[in-house]
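J.: how would this look folded up:
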Amino acid sequence: MTTEELDTNEKRAFLEWRRNLARLQENEELVLTPFEKNLDIWRQLWRVLERSDLLVMVVDSRNPLFYRCPDLEEIDEHKRTLLLVNKADLLPLSVRRKWADYFKEHDILYLFWSAKAATAVLEGKKLSSQTMEESDTDLDTKIYGREELLVRLQGEAEYIVSQKGTSAAGEEHESSSDSALVRPKRVVVGFVGYPNVGKSSTINALVGEKKTGVTSTPGKTKHFQTLIISEELMLCDCPGLVFPSFSSSRHEMVACGVLPIDRMTKHRGAIQVVANRVPRNILEQVYKITLPKPKAYEEASRPPTAAELLMAYCTSRGHVSHAGLPDETRAARQILKDYIDGKIPHFELPPGEIDDETDAEDNSDLEGSSTAAADQSDDGASDEDDEEINRAEPNISHALNDLASFDMNGQMTKGSTKKKKKEASHKHHRKPQRKKDRSWRVGNDGADGSGVIRVVQKPAVNLAASTLAS
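T.: Okay, here's the model as predicted:
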């Protein structure tokens, strides 16, 4: 196949794939998130997949399933994908253990890793967190160092190559024992993933020096590059790709750092994602602010709205726009950057963890209520009727209490406004106006409502007498 034929086939396949996505979006009425539409960027991914023996998918430890792309794991049956969970030092040990159990249950090859911690060790800096020391004894939750990760990657890649050689030799009816012992000259490990998950930082930490550009803006790496670590290991870095998804939203992608923060036009949607994920007390502790409490007719556990969070942040920091209004755009960008960098602690639990806990609480509540009903079975009929009424209408009583509190709040607010109005009349002192003298006006005796006209007649002058006197 020539170069022109390969280029034509790639364009045709890419256009057909995009048409199928558009057809799904139209017929099934699904919302498709923004994804990479540049064919050259996808070609970089294809070249990395062709060269690599082991494919390493770098994900963020705070939400690994959001950054994972299962479709890449099914491209080649002779290649295996390793999930490198970056920024693992931001997770508590108990949360790492839950994710380790989830990965083992679903047969996912994974490793916990922190590019920031590895870079700090290379530079001779002291680590402030104690997560590295806590997980040294448990291999499932251990955060690997630079040397340990390189050894593990090389071993996994050599095992895959040896298995591939064994299967090829079996098809050709040759001895599998000799081919299994043959070690490849150099294995290639490819790094792929979403933008801004730490691929370039991982490459620099593994190489030991800065070979790729690192920035908080997604899409810094434009072309794939190969880096030789030793005579037996070579790394291949791929540009960050935004894969199409029907499950996530655009605001969620901005909050997770996949889409650039500086280019967002609607900031309240992304801030609402942060407010829904981070508890109220943590936001108040991190920023030293006081968020408005839920009202009497609202749920006490509701998250703060985006407007409340932005207003409290702008008030505490003094961010004001040219028009004298709170500068919400500036505040939103700073909050999102703190959220991505880890200044605001947050993480997602594996699927089913929260549901199991709530189910256990519901079951315990049901058991307690059944035992209490059995103990009170000897009471009078009137007591049983009252209990049945109270149990049958818990929502009505709760709603009545909310309405009563709402009316009391309304009356209190009305009384306070009246007092404020009365006090305001004493505060505002107006200058006394002088009454105008309108006594010169002539009254209308007829009182018919018509205007009154005053007629002034001048005295007549005798012209003949004046001529004789002269």
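
J.: okay, CA-based contacts and neighbour counts for the rest of this
T.: Will do.

J.: Which residue ranges of the stretch 51-200 of the chain form helices?
T.: 64-67, 93-105, 115-122, 131-134, 146-171, 176-181, 199-207 (DSSP state H, counting those that start in this stretch).

J.: looking at those, which is closest to D362?
T.: helix 93-105 (22.1 Å; C-alpha to C-alpha).

J.: All the helices of the stretch 301-450 of the chain, in order from the start?
T.: 306-317, 328-341, 353-375, 381-392, 394-427.

J.: Could you export those as JSON lines, including mean neighbour count and distance to E231?
T.: Converted to JSON lines, the helices of the stretch 301-450 of the chain look like this (neighbours: other C-alpha atoms under 10 Å; distance: least, C-alpha to C-alpha, whole Å):
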{"stretch": "helix 306-317", "mean neighbour count": "18", "distance to E231": "53"}
{"stretch": "helix 328-341", "mean neighbour count": "18", "distance to E231": "36"}
{"stretch": "helix 353-375", "mean neighbour count": "11", "distance to E231": "45"}
{"stretch": "helix 381-392", "mean neighbour count": "11", "distance to E231": "74"}
{"stretch": "helix 394-427", "mean neighbour count": "12", "distance to E231": "71"}
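
J.: before we go on, could you also do this sequence so I can check it against the first one:
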Amino acid sequence: MPQGRRKVPFSGKAKKEQLKAKKQSKKMPLYHRPDGDSEGESGPVIQKINYQSSKAGKSRPNRYALQFFRETNEEIKAKKEEARQTVVKVKETDLEIHCEQFFDPALGFPKRPPWNFDLSKEQLDMQENKYFTEYLKNVEMRYDLKQLSYFELNLETWRQLWRVLEMSDIILFIVDIRYPAAMFPTSLYDYVTEELKKDFILVLNKIDLSPAPLVAAWKNYFERRYPLLKIVMFTSLPGYNLVGQRSDKGGLQIRRRKGRIRMAAEGTEQLYQVCQGIVGSYVDLTSWHSKIKEEMNENYLEEEKLEIGETITVKNETDYFQYEKYRGGILTVGCIGQPNVGKSSLMNAIMGKKVVSVSKTPGHTKHFQTIFLTNNVRLCDCPGLVFPSKVPKPLQVLMGSFPIAQLREPYTTVKYLAERLDLVVLLRIDHPYNDDTWSAMDICDGWAKKRGYLTAKAARLDSYRAANSLLRMALDGKICLCLRPHHYSMKKDYWNSHPDVAKVKWIQALGSDGDSEVGDTESSSGEEHNVIPDDSDAEDSDEDSSDSEQEVSVAANKFAVLTNE
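T.: A predicted model of the protein is given here:
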């Protein structure tokens, strides 16, 4: 205590009031509705995710914490009642979606407001805060919040997007091939191509989880509807980086990653060709192509050689970045996408080593990171952003946009899955109550009974834990739901024989029969591979999956066609 200052009496009651006020201030919503209250019964309350307590020496640790509108207790109760209703299978055509049904052009997304050099940092910060608050109020006035998806309510995260859009020469937008139309904001496409006049590349990621004809159909869907798009198909886990069978007896998908993996050369080569066609002679990409050739010739990437890239934290995010195309002869590629689409994994695969930390938790990447691929090619990783849309919440959970651990009611999402997939056959479960009909709650109880999930006190079937287990399996791709473009069901034969199917299988590193191609010389020498299951929760794996653990030969080195000029 400073000298000369007299102690002031401070009672325990006053201390309690101080802590209560501090706790209440942390729960304050981003803004208040005039008719709302603090409990969210008549007005929206913000649910903060990845929230951290303040630590000494660390200012504003929660500036990038995810924030969403929270559901009321009445809504949660109603959804639980719906989960007890009999599951009714939807038609095959109901699996078909398109971008326009989710993204209203009038809804848009927060864009950086106009500025000028006469504004100080404080004035610009105040202007952006005012704009963002008005944007949220306009959204609430024009739309029913219950019909809108959960979207990011944190201004600091949107500022990261603004900075990446400003400094990038090429925008790389990544979507999950299972739900691409629900992840592609048309307003961002219009903004980048029409206002910013920048090139836009769409990456269909995780194509190893989808049948090749469906990938070809989605590729043609986006090419037809958005002519300025350039499409790249990618997977960081092609067939030669996996071991064992791809499904068990019931049809659950299994992806077991090898301990030593190769660079995903097929997708990287495709991305290089697209970027080369864009930049032409303005930037020399020879070093990038040489890097790809060099890493193609390497047998494996050793886990011991993993490197963590440098994280660039920008102190003054509100300052303006004066854009100059190909500044200093450097190509800057900005990687944007919603959480859990595989941005960081894609960057690691392009680099051929681990440079970005990867996590299944939405919001893991807090601020944008820049990594130099070569001396004149720079990648910029933007935090995962949930764009405003009308995507239903169950689909958002399956997409990974909303954290499963933060779900207050997971049964609605299980019901969404059960209406589109035969979960009873996939999971090979028996009805827990010997009934003839199944509800979402019955499926959760049946899985809890099979896995032995019981509550601690009463030893009842733990439905909540079982539901979370099923949703994690869906997020990981074990329970694989792939939505389709319009009219796909009517043209299945056409897509099965489409010319792009062969290219998709080449990127997936699959043979004509859908299995990994064989013939690798190192595999034939009898060397055992360290198998790492692609699953963070070991107890989620089925006990019968041991039938699928037989190793198969790894893919042949078929990159000669790329390395030979």
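
J.: what would the helices of the stretch 301-450 of the first structure look like in JSON lines with distance to L149 of the first structure?
T.: Compiled in JSON lines, the helices of the stretch 301-450 of the first structure are given as follows (distance: least, C-alpha to C-alpha, whole Å):
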{"stretch": "helix 306-317", "distance to L149 of the first structure": "41"}
{"stretch": "helix 328-341", "distance to L149 of the first structure": "23"}
{"stretch": "helix 353-375", "distance to L149 of the first structure": "29"}
{"stretch": "helix 381-392", "distance to L149 of the first structure": "59"}
{"stretch": "helix 394-427", "distance to L149 of the first structure": "56"}
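
J.: who wins for proximity to L122 of the first structure among those?
T.: When these are compared by C-alpha to C-alpha, helix 328-341 sits nearest L122 of the first structure, at 20.6 Å.

J.: whereabouts in the second structure does that closest one align?
T.: Mapped onto the second structure using TM-score structural alignment, helix 328-341 of the first structure spans residues 463-476.

J.: closest to V58 of the first structure out of the helices of the stretch 301-450 of the first structure?
T.: Of all the helices of the stretch 301-450 of the first structure, helix 328-341 comes closest under C-alpha to C-alpha, at 15.7 Å.

J.: mind checking how far K449 of the second structure is from E156 of the second structure?
T.: Applying C-alpha to C-alpha, to the nearest Å, the value for K449 of the second structure to E156 of the second structure is 44 Å.

J.: Give me the mean distance between the match of helix 328-341 of the first structure and the first structure.
T.: Once superposed with the first structure, the aligned residues differ from stretch 463-476 of the second structure by a mean of 0.8 Å; criterion: mean C-alpha distance after the TM-score superposition for the first structure.

J.: Quick check: E409 of the second structure touching E74?
T.: No - between E409 of the second structure and E74 there is no contact under C-alpha atoms under 8 Å: 11.8 Å.

J.: Could you report the distance from the equivalent of G269 of the first structure over in the second structure to E82 of the second structure?
T.: G269 of the first structure maps onto T412 in the second structure, with residues paired by TM-score structural alignment. Using C-alpha to C-alpha, T412 of the second structure is found at 8 Å from E82 of the second structure.

J.: Between those two, which has more neighbouring residues?
T.: Between T412 of the second structure and E82, counting by other C-alpha atoms under 10 Å, T412 is the more crowded of the two (21 against 16).

J.: OK, contacts around S167 of the first structure?
T.: S176 (C-alpha atoms under 8 Å, 6 or more residues apart in numbering).

J.: any idea how far I160 of the first structure is from it?
T.: For S167 of the first structure, the distance to I160 of the first structure - C-alpha to C-alpha - is 11 Å.

J.: Which of E409 and E74 of the second structure has more residues huddled nearby?
T.: Taking other C-alpha under 10 Å, E409 of the second structure and E74 do not tie; E409 has more neighbours (19 against 9).

J.: That one: which element?
T.: Under the criterion of DSSP states H and E, E409 of the second structure resides outside all helices and strands.

J.: and the nearest residue to it once chain neighbours are set aside, how many neighbours?
T.: With C-alpha to C-alpha, 6 or more residues apart in numbering as the criterion, E409 of the second structure has its nearest non-adjacent residue at 6.4 Å, and that residue is I76. Neighbour count of I76 of the second structure, defined by other C-alpha under 10 Å: 14.

J.: Against which helices or strands is the helix or strand hosting I76 of the second structure packed?
T.: Assigned by DSSP H and E, I76 of the second structure belongs to helix 73-82. Here helix 73-82 of the second structure touches helix 411-418, going by 3 or more C-alpha pairs under 8 Å, 6 or more residues apart in numbering; DSSP states H and E.

J.: Of all the residues in the helix or strand that the helix it packs on is followed by, which ones are buried?
T.: Helices and strands here follow DSSP H and E; after helix 411-418 of the second structure, the next one along the chain is helix 423-427. Residues of helix 423-427 of the second structure classed as buried by neighbour count (16 or more other C-alpha atoms under 10 Å): 423-424, 426-427.

J.: and what of stretch 370-386 of the second structure?
T.: Result for stretch 370-386 of the second structure [16+ other C-alpha under 10 Å]: buried residues 370-374, 376-386.

J.: and for T412 and E82 of the second structure, which residues touch both?
T.: Counting by C-alpha under 8 Å, 6+ apart, nothing touches both T412 of the second structure and E82.

J.: most tightly surrounded among the helices of the stretch 51-200 of the first structure?
T.: Scoring those by mean neighbour count under mean count of other C-alpha atoms under 10 Å gives helix 199-207 as the most buried, with a mean of 22.

J.: how about that helix, aligned to which bit of the second structure?
T.: Under TM-score structural alignment, the match for helix 199-207 of the first structure is residues 343-351.

J.: One more: stretch 408-417 of the first structure?
T.: Stretch 408-417 of the first structure maps onto no residues of the second structure, going by TM-score structural alignment.

J.: and what of stretch 11-18 of the first structure?
T.: With TM-score structural alignment as the criterion, stretch 11-18 of the first structure aligns to 129-136.
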